[in-house]
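Enquirer: no sequence for this one, just the structure:
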């Protein structure tokens, strides 16, 4: 887990000077889900309710007063991923790495979606996951994909971002999504020999977000007039002068926000810059993507 105490602003300037390059998005899809299945009956023994109570007791936590396993419903990450796989077509059959990004725990943590995808996909892709970074998790996932692909001889990665609303315990309001949703992208480097990063995650104090975002935008190597900018809520769209188009992601979707916006809509531009700020860990993130060949799954 990356935790951040904001450094001197000069550190942001140095990080912004790092060379970046877009990664190609081959396929992308985004879905919202309804109420899901009931928790009960639970075919496994011991049941999930017992697991949850035991884990909560370790931290002195009790179930929310309004949460009842007998009436609550949920979408597990595995159920959402299974529903989305057909949207990704045959492109997903060629991935050799899976990176899951999420803010909240799985409604049923007894099945790991990253490991399930390792079992489900033909090349048995290496499964890794990142969490506890708010909206920065997806950007860190892309950085992790870069690290694995460039150092381990891999070719393609599947980056999965998930939001989930079912909580047995109280959670900070900024961590609770508005609805269950999942976004997934098949990505690969445009040039396998280019080691420049496709994403950057910086610790930034809230008062410096606008200045830091402006600096990052000035370093974007793609033609600005051909670049779509998708920003998270709270980031001023006016900062990104020269962009072909600037859109703001809807609030209340800490993991899928800007990514879902990209996958859900057809913008017709060759490049995309995704920029978001996670207030909890105070992380400002940017990702550069080549979406020229992006094929979007049905949503």
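Expert: Looks like it arrived, so ask away. These numbers were taken from a predicted model, which means no experiment stands behind them.
Enquirer: make it CA atoms for all contacts and neighbour counts henceforth
Expert: Noted.
Enquirer: now residue 209, what's its secondary structure?
Expert: Assigned by DSSP: H, G, I helix; E, B strand; the rest coil, the conformation of residue 209 is helix.
Enquirer: Comparison target, given below:
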């Protein structure tokens, strides 16, 4: 697996489909039905994003002459068009009409699971799309992102930094995070000229110290690490480790990418 290209974008305008009164009314009715059993009323949907619209723009990571064999869409917070099979929709738009998967309900571990699917499937060319939108039309204790953001990563067998290792650990208690993360980085970095770690703010809170590591600012719990990974990969040769921890679900995930 080699990382051929990264495309990343921030989306400032509401989803286009929300401009249609009929579609917005259908979304309002859906969320009213969804929240009614919990004794709450949703907010009127006036802004927010559709992952189909966001990812459609991120497909700029794929040139027409680069047909994709596998597409994986990873997200944590749902979008505002719940009736769409988004991964299937994107397969139709993507060069190659690839087999597609959607990975959710894993918090910040979802993109790492997407990487694992790509690795295990062994597709000649694969696209991982990580998206998050910042609007929930109902009250929730879950932190919402600061912005609508998306990152698309195109992988292939030739060219670009190479993915050398992947670690995913479930049920890691906060007090065990630092020790496990240290062991994983040591294993992933074996034989490398040097190592740079890009970690989420949630991981930094449990894995203190290491001022040389890049800690991603808070506010983008799903895309943050991958957004800043693009900058880290433009540096000197050596291993770059993308690392994240979900304190609610207790998933600890790391991926090593070798820059030559």
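Expert: Noted; the coordinates are in hand. Just so it is clear, the model here is predicted, and its values are computed rather than measured.
Enquirer: Got a TM-score for the pair?
Expert: The TM-score (TM-score structural alignment, normalised by the length of structure 2) is 0.85; 251 aligned residues with a Cα RMSD of 2.7 Å.
Enquirer: what's residue 82 of structure 2 in contact with, if anything?
Expert: Contacts for residue 82 of structure 2 were tallied using Cα atoms under 8 Å, 6 or more residues apart in numbering; they are residue 27.
Enquirer: Give the equivalent position in structure 1 for it.
Expert: By TM-score structural alignment, residue 82 of structure 2 lines up with residue 109 in structure 1.
Enquirer: now swap in residue 68 of structure 2 and tell me
Expert: By TM-score structural alignment, residue 68 of structure 2 lines up with residue 95.
Enquirer: Tell me where structure 1 has helices.
Expert: All helices of structure 1, identified by DSSP state H, fall at 9-16, 48-58, 77-84, 113-120, 137-152, 209-218, 257-264.
Enquirer: Might one say that the match of residue 68 of structure 2 is in contact with residue 157?
Expert: Yes - assessed by Cα atoms under 8 Å, residue 95 of structure 1 is found in contact with residue 157 at 5.1 Å.
Enquirer: of the two, who's got more company?
Expert: residue 157 (28 against 24; other Cα atoms under 10 Å).
Enquirer: Okay, the aligned partner of that one in structure 2 and residue 56 of structure 2: tell me how far apart.
Expert: Counting by TM-score structural alignment, residue 157 of structure 1 lines up with residue 126 in structure 2. According to Cα to Cα, to the nearest Å, residue 126 of structure 2 and residue 56 of structure 2 sit 16 Å apart.
Enquirer: before we move on, what about residue 81 of structure 2?
Expert: 14 Å.
Enquirer: Which of the two has more residues huddled nearby?
Expert: Neighbour totals were compared for residue 81 of structure 2 and residue 56, and residue 81 leads with 22 against 14 (other Cα under 10 Å).
Enquirer: if I pick the residue nearest the centre of structure 1, what's in contact with it?
Expert: What sits nearest the mean C-alpha location of structure 1, by Cα atoms, centre = their mean, is residue 138, with 2.9 Å. Contact analysis of residue 138 of structure 1 by Cα under 8 Å, 6+ apart lists 101-102, 159-161, 255-256.
Enquirer: Go through the residues you listed and name the one nearest residue 283 of structure 1.
Expert: Residue 283 of structure 1 lies nearest to residue 255 out of the contacts of residue 138 of structure 1, by Cα to Cα, at 13.3 Å.
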